[in-house]
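[1] Have a look at this prediction, sequence included:
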Amino acid sequence: MANNNMHSPSENGELKRSLSNRHLQLIAIGGCIGTGLFMGSGKTISLAGPSILFIYMIIGLMIFFVMRALGELLLSNLQYRSFIDFSTDLIGPWAGYFVGWTYWLCWITIGIADLSAIIYYLQFFNGGNPFTPIEGALISVAAIFFIMGLNLLTVKLFGELEFWFALIKIIAILVLIGVGLWMVFTGFSYQERGESFVAAFSNIWGNGGMFPTGMDGFLAGFQIAIFAFVGVELVGTTAAETENPERNLPKAVNSIPIRIIFFYVLALFIVMSVTPWNKIDPNISPFVNLFSHAGIAAAAIIMNLVVLSSVLSSMNSGVFSTSRMLFGLSRESHGPKPFGVLNRRAVPANALYFSTLCLLLGAGLQYFVPDTVKAFTLATTLSTILFICVWLIIMWSYINYYRLRPELHQKSTFKLPGGLFTCWVVIIFFIGMIYVLSLEEDTLQALKISPIWLVILAIGYFFFNKRRKQDK
């Protein structure tokens, strides 16, 4: 568990509980609606067809179980501040070290992917012309410093910004569903590339059935779809800074299935009702396309701004998460001591600066991988692999908790449905997802380089474990 003996300028060096229920609820929604939904859904639909609806429901159910396990663990001991604390306590110091640093790298790689997405969507406002590598790097640097500046202020400001970022995404999807339903019920017709189309629910199953690309296409759809869910566990990293976690955390977790069905399944059902799945361009956001077909003025401008706000929201969450992970790692002697110091606003500023520096190095990728879509795919696949590792450690922690602390499990008012059986189902599913990522060439590349991180971690653990023993 977290070491409380270190002191710093704010509340003896401990994080403040400044996030309200309103903030936590919208952070949970924002975590459910990621950049992957807006940017990656076109490619996912082109691979899997209408079966993408089942893919999102299956992944959503597994993520819900991960979140229920996470919630039960965090509420079993309110001294647990994040994954680091309970994995250290229930598995061992190496697990806390592994999950903390891996989760940190998860959000760094997502931050790099977000930089590629920002550049990609800003090209729309550049007349569709690609930016030069130098222009791309300058845009990345500006975005990084903007997000860092916001996170240096207060935790409450982070919550407020995420509240509004999430609200923008929610309104955009609600409007999309409303406009799409209107198009279907009025039999709206439009032309695209010389072809005529009529919006109708029959477009879902009328072009080869629900599994038109077979099992290969169905499995390929998981590769991109799973990235859309990364960040949903952000609720767990905010637990240490949330008011009344016993009441607010269960409410945020239990609402996840409804949000997934509504924001993912219903939204994509409407998109494929308006445009047949095999006519959706994988390189263009289907959300932008739908509004354009409806003839709504400035639809493309509005949706590109929405997607940009979604990307900034993801970066904002990422910078927040990385700084809190480094703070926790430092407190467990798994990271440099300066990362465990808070500034007068109760923000781990040193940890924040380090994460910012790493993102700046990531901005340099614009020189080496000027193809933003390729850079986005590589970064998102690597982050997906790492997130799966984090989710597996959470489930492993739960298995040990269930066996070693049966009295806490019995007392829990927020249990994981199915207990150990559900744990093993989730573990088998995510191991299967790692295999699925090996089936495509672009995702296989990221899978091949991921073991390098394990080697780096092993070297780092030897160094920090030596320091832990000296501290004792």
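    Everything's here; your move. Residues are numbered from 1 along each chain as shown.
[2] For the rest of this, base every contact and every neighbour count on C-alpha atoms.
    Noted.
[3] where does Tyr190 fall, helix, sheet strand or coil?
    Three-state call for Tyr190 (DSSP: H, G, I helix; E, B strand; the rest coil): strand.
[4] got the buried residues for stretch 447-460?
    For stretch 447-460, the neighbour count (16 or more other Cα atoms under 10 Å) marks 447, 450, 457, 460 as buried.
[5] ditto for stretch 358-377
    359-360, 362-366, 370, 372, 375-377.
[6] Would you mind measuring the gap between the ends of that stretch?
    Stretch 358-377 has an end-to-end distance of 19 Å (criterion: Cα to Cα, to the nearest Å).
[7] Ok, stretch 189-206 next?
    Start-to-end, stretch 189-206 (Cα to Cα) is 17 Å.
[8] what does stretch 273-285 contact?
    Contacting residues not belonging to stretch 273-285 are listed as 38-46, 49-50, 180, 183-184, 197-204, 207, 286, 290 [Cα atoms under 8 Å, 6 or more residues apart in numbering].
[9] same check, this time on stretch 174-181
    For stretch 174-181, the surrounding residues in contact (Cα under 8 Å, 6+ apart) are 266-267, 270-271, 273-274, 287, 290-291, 294.
[10] So which of the residues you listed belong to strands?
    Among those, DSSP state E puts none in strands.
[11] and these, which are buried?
    Counted by 16+ other Cα under 10 Å, the contacts of stretch 174-181 give 267, 270-271, 273-274, 287, 290-291, 294 as buried.
[12] that older thread, quick one: the buried residues of stretch 447-460 as JSON lines, columns for distance to Thr88 and secondary structure too.
    Below are these laid out as JSON lines (distance: Cα to Cα, whole Å; DSSP: H, G, I helix; E, B strand; the rest coil):
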{"residue": "Leu447", "distance to Thr88": "26", "secondary structure": "helix"}
{"residue": "Ser450", "distance to Thr88": "23", "secondary structure": "coil"}
{"residue": "Leu457", "distance to Thr88": "16", "secondary structure": "helix"}
{"residue": "Gly460", "distance to Thr88": "16", "secondary structure": "helix"}
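[13] from those residues, which single one is nearest Trp107?
    Ser450 (14.8 Å; Cα to Cα).
[14] Next, the contact list for the residue lying closest to the closest one once chain neighbours are set aside, please.
    Counting by Cα to Cα, 6 or more residues apart in numbering, Leu382 is the residue found nearest to Ser450 once chain neighbours are left out, at 6.7 Å. Contact analysis of Leu382 by Cα under 8 Å, 6+ apart lists 106, 109, 446-447, 450.
[15] at 7 Å what do you get?
    Applying Cα atoms under 7 Å, 6 or more residues apart in numbering to Leu382 gives the contacts 446-447, 450.
[16] any idea what it is structurally, helix, strand or coil?
    Taking three-state DSSP as the rule, one finds Leu382 in the helix state.
[17] ok, now how distant is it from Glu162?
    25 Å.
[18] picking that back up, farthest pair within the buried residues of stretch 358-377?
    Most distant of the buried residues of stretch 358-377, by Cα to Cα, are Leu360 and Thr377, 19.0 Å apart.
[19] Look up how far Asn254 lies from the residue nearest to Ser450.
    28 Å.
[20] A further structure is provided below for comparison with the first:
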Amino acid sequence: MEQEKEFEEKLERGLKERHIQLIALGGAIGVGLFLGSATAIKTAGPGLLLSYLIGGIFIFFIMRSLGELAVSYPVSGSFSAYANKFLGPLAGYITGWTYWFMWVVTCMAEITAVGVYVHFWLPDLPQWIPALLALVVMTVVNIVAVSAFGEFEFWFALIKVMTIVVMIVLGGLMICFGLGNDGIPIGIANLYSQGGFFPTGIKGIIMSLVMVMFAYLGIELIGVAAGEAEHPEKTIPAAINKVFWRILIFYVGALGVIMSLYPWNQLQAIGSPFVLTFSKLGITAAAGIINFVVLTAALSSCNSGIFSTGRMLYNLSLQQQAPQFFGKLSKRHVPFNGILVSFCFLFIGVILNYFVPAEVFIYVTSVATVGAIWVWGIIVLAQLKFRQSLTSEEVAQLKYPAVLYPISNWATLIFLVFVVIIMAFDAGTRVALCVGPVWFGFLLICYYGFGLHKSSKVIIEKKKD
């Protein structure tokens, strides 16, 4: 087996800094904040704000580890390529295929959700039609050029961000000046008058950490985009530094406003807090506005998923851990074959989603839960090994070093293990701990059964300025 080989990726660097900024920002703001935040609030009450702060700190450590690697090695395969080089071909193989599968099943759910959201306006239209249309359109966008993907992702993310900003501003005016409440300031008493700031105790904070961490899922997409970013040594650090604080402000700010306006223990029964807030201000189309926002959020997830799966298959083929068929690019420097195959799986998944029992689909999507923890852990471990391989002179020359190395690495790994343990105590996430090992076992059987352990290569490219 070849120990190492430098190769020249032929992907086009068509993602501008504004694309990278919004890809990272939008990737971590999902439908859950607009529709499902009441569930997380029920678990921890106002203390959920502390959970987001804790989770945000560790996400920051993970992103800085990813940033150090991405600036030093800006390749499309990202975590798979880093795992391959610094942890071995098997780790790269498992990471690449797990991330691919994670996005495939996530997109299946999101595309199906598109049909549900369109049903809000067109109740007589069969749900499979908008779901299929969304899949086709987003696939075509990704096939056209990477800049098309970046442009769509930019505007999808901007819609989500602007909605949150408007909600925070209007909510702040309601809290401070009584806007929409006959001029009577609402204040922040709801944050501490309904059983205190920690109404469910330390248990609520701990149990909410799982939901909090998966709210951040998607932020690592910036690592995949690094391989096609213009001037990654500048755009990646700028995105990571700015996006982390913005996301923390958006989540903590939005949830802080929501729980100030409404008693936390009543939110479960009143629906989407965003719809309620806009409605309270006399915006009659509030439900339609939020439905449009979550529709674009679902399309954004689909867009990102098709982008990620195509690049992951491309990189796996370069490592000889997937058919060489996936290593071919179109005239527009896009991994056409990888995107097309991912489209076929998504198409099958959308069809199956209407026929298989809901429980079966839950089992499949639970792999995405385990996959997220795996990928984050691999990022931290790969950066740890990378740093250990450097001399003191090389460390001094790093353009974007991770913070608090190696304390942040070990603290993050311990935290991720802790989150996995918490998952065992919740019926909704426990299934992931059962299905996850089955998935990894399947990958191992394929790895050795198809002889990939003999042909895999340790390959990574280091881009020059």
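    All right, it came through fine. Keep in mind that what you see is a predicted model, and the values were worked out from it rather than measured.
[21] What's the TM-score once they're superposed?
    Superposed pair, TM-score by TM-score structural alignment, normalised by the length of structure 2: 0.90. Supporting alignment: 454 aligned residues with a Cα RMSD of 2.7 Å.
[22] Looking for the alignment partner of the residue nearest to Ser450 of structure 1 in structure 2.
    Aligned counterpart of Leu382 of structure 1 in structure 2: Val367 (TM-score structural alignment).
[23] ok, for whatever residue of structure 2 lines up with Phe158 of structure 1, nearest residue in space, not its chain neighbours?
    Here Phe158 of structure 1 is matched to Phe149 in structure 2, going by TM-score structural alignment. The spatially closest residue to Phe149 of structure 2, leaving aside those adjacent along the chain, is Asn142, at 5.4 Å (Cα to Cα, 6+ apart).
[24] Quick check: that neighbour vs Ser260 of structure 2, distance?
    Asn142 of structure 2 is 41 Å from Ser260 of structure 2, where distance means Cα to Cα.
[25] pretty sure Trp121 of structure 2 is in a helix, no?
    No - Trp121 of structure 2 is assigned coil when assessed by three-state DSSP, not a helix.
[26] quick one: contacts for the residue nearest to Phe149 of structure 2?
    By Cα under 7 Å, 6+ apart, Asn142 of structure 2 lies in contact with 148-149, 307.
[27] still on that earlier bit, what about the contacts of stretch 273-285 of structure 1, which are in helices?
    Residues of the contacts of stretch 273-285 of structure 1 located in helices (DSSP state H): 38-46, 180, 183-184, 286, 290.
[28] Show me where the stretch 251-400 of structure 1 has its helices.
    256-260, 267-274, 286-293, 299-331, 349-363, 365-368, 372-404 (DSSP state H, counting those that start in this stretch).
[29] hey, which of these is tucked in deepest?
    Comparing the helices of the stretch 251-400 of structure 1 by mean neighbour count (mean count of other Cα atoms under 10 Å), helix 267-274 ranks first with a mean of 25.
[30] Structure 2: matching residues for that helix?
    Counting by TM-score structural alignment, helix 267-274 of structure 1 corresponds to 254-261 in structure 2.
[31] How about stretch 173-183 of structure 1?
    Going by TM-score structural alignment: stretch 173-183 of structure 1 matches residues 164-174.
[32] compared with structure 1, how much does the matching stretch deviate?
    Compared with structure 1 after fitting, stretch 164-174 of structure 2 deviates on average by 1.0 Å (mean Cα distance after the TM-score superposition for structure 1).
[33] Which positions within that stretch qualify as buried?
    164-165, 167-168, 170-174.
[34] and of these, the nearest to Ile373 of structure 2?
    For the buried residues of stretch 164-174 of structure 2, the nearest to Ile373 of structure 2 is Ile164 (26.9 Å; Cα to Cα).
[35] what's the helix or strand for the closest one?
    Using DSSP states H and E, Ile164 of structure 2 falls within helix 146-177.
[36] Apart from its chain neighbours, what residue comes closest to Ala239 of structure 2?
    Gln21 (4.8 Å).
[37] Quick one: distance of stretch 316-331 of structure 1 to the chain centre.
    15 Å (Cα atoms, centre = their mean, to the nearest Å).
[38] in structure 2, what residues pair with that stretch?
    Using TM-score structural alignment, stretch 316-331 of structure 1 pairs with 303-318 in structure 2.
[39] do the same with stretch 449-456 of structure 1
    With TM-score structural alignment as the criterion, stretch 449-456 of structure 1 aligns to 435-442.
[40] what's the mean distance for the matching stretch versus structure 1?
    Looks like 1.2 Å for stretch 435-442 of structure 2 (mean Cα distance after the TM-score superposition for structure 1).
[41] Give me the neighbour count for Leu125 of structure 2.
    Neighbours of Leu125 of structure 2 under the rule other Cα atoms under 10 Å: 12.
[42] residue contacts, it?
    Residues near Leu125 of structure 2 by Cα under 7 Å, 6+ apart: His119.
[43] Spell out the secondary structure type for it.
    For Leu125 of structure 2, the assignment made with three-state DSSP gives coil.
[44] ok, now how distant is it from Asn353 of structure 2?
    Using Cα to Cα, Leu125 of structure 2 is found at 18 Å from Asn353 of structure 2.
[45] likewise Gly305 of structure 2?
    Distance from Gly305 of structure 2 to Asn353 of structure 2, by Cα to Cα: 17 Å.
[46] same question, Val31 of structure 2
    Val31 of structure 2 is 19 Å from Asn353 of structure 2, by Cα to Cα.
[47] and what of Val212 of structure 2?
    26 Å.
[48] Please tabulate the buried residues of stretch 447-460 of structure 1 in JSON lines, including the columns distance to Ile260 of structure 1.
    JSON lines is the format used below for those (distance: Cα to Cα, whole Å):
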{"residue": "Leu447", "distance to Ile260 of structure 1": "27"}
{"residue": "Ser450", "distance to Ile260 of structure 1": "29"}
{"residue": "Leu457", "distance to Ile260 of structure 1": "34"}
{"residue": "Gly460", "distance to Ile260 of structure 1": "38"}
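[49] Glu72 of structure 1: which of the residues you listed is nearest?
    Leu457 (28.1 Å).
[50] What's the separation between the closest one and Thr102 of structure 1?
    9 Å.
[51] and if you look at Ser51 of structure 1?
    31 Å.
[52] ditto for Ala458 of structure 1
    For Ala458 of structure 1, the distance to Thr102 of structure 1 equals 12 Å [Cα to Cα].
[53] List the contacts of Val275 of structure 2.
    286-287, 290.
[54] For it, what is the corresponding residue in structure 1?
    The alignment partner of Val275 of structure 2 in structure 1, by TM-score structural alignment, is Val288.
[55] Leu78 of structure 1 belongs to a helix, doesn't it?
    No - counting by three-state DSSP, Leu78 of structure 1 falls outside a helix, being coil.
[56] so what corresponds to Ser82 of structure 1 in structure 2?
    Using TM-score structural alignment, Ser82 of structure 1 lines up with Ser78 in structure 2.
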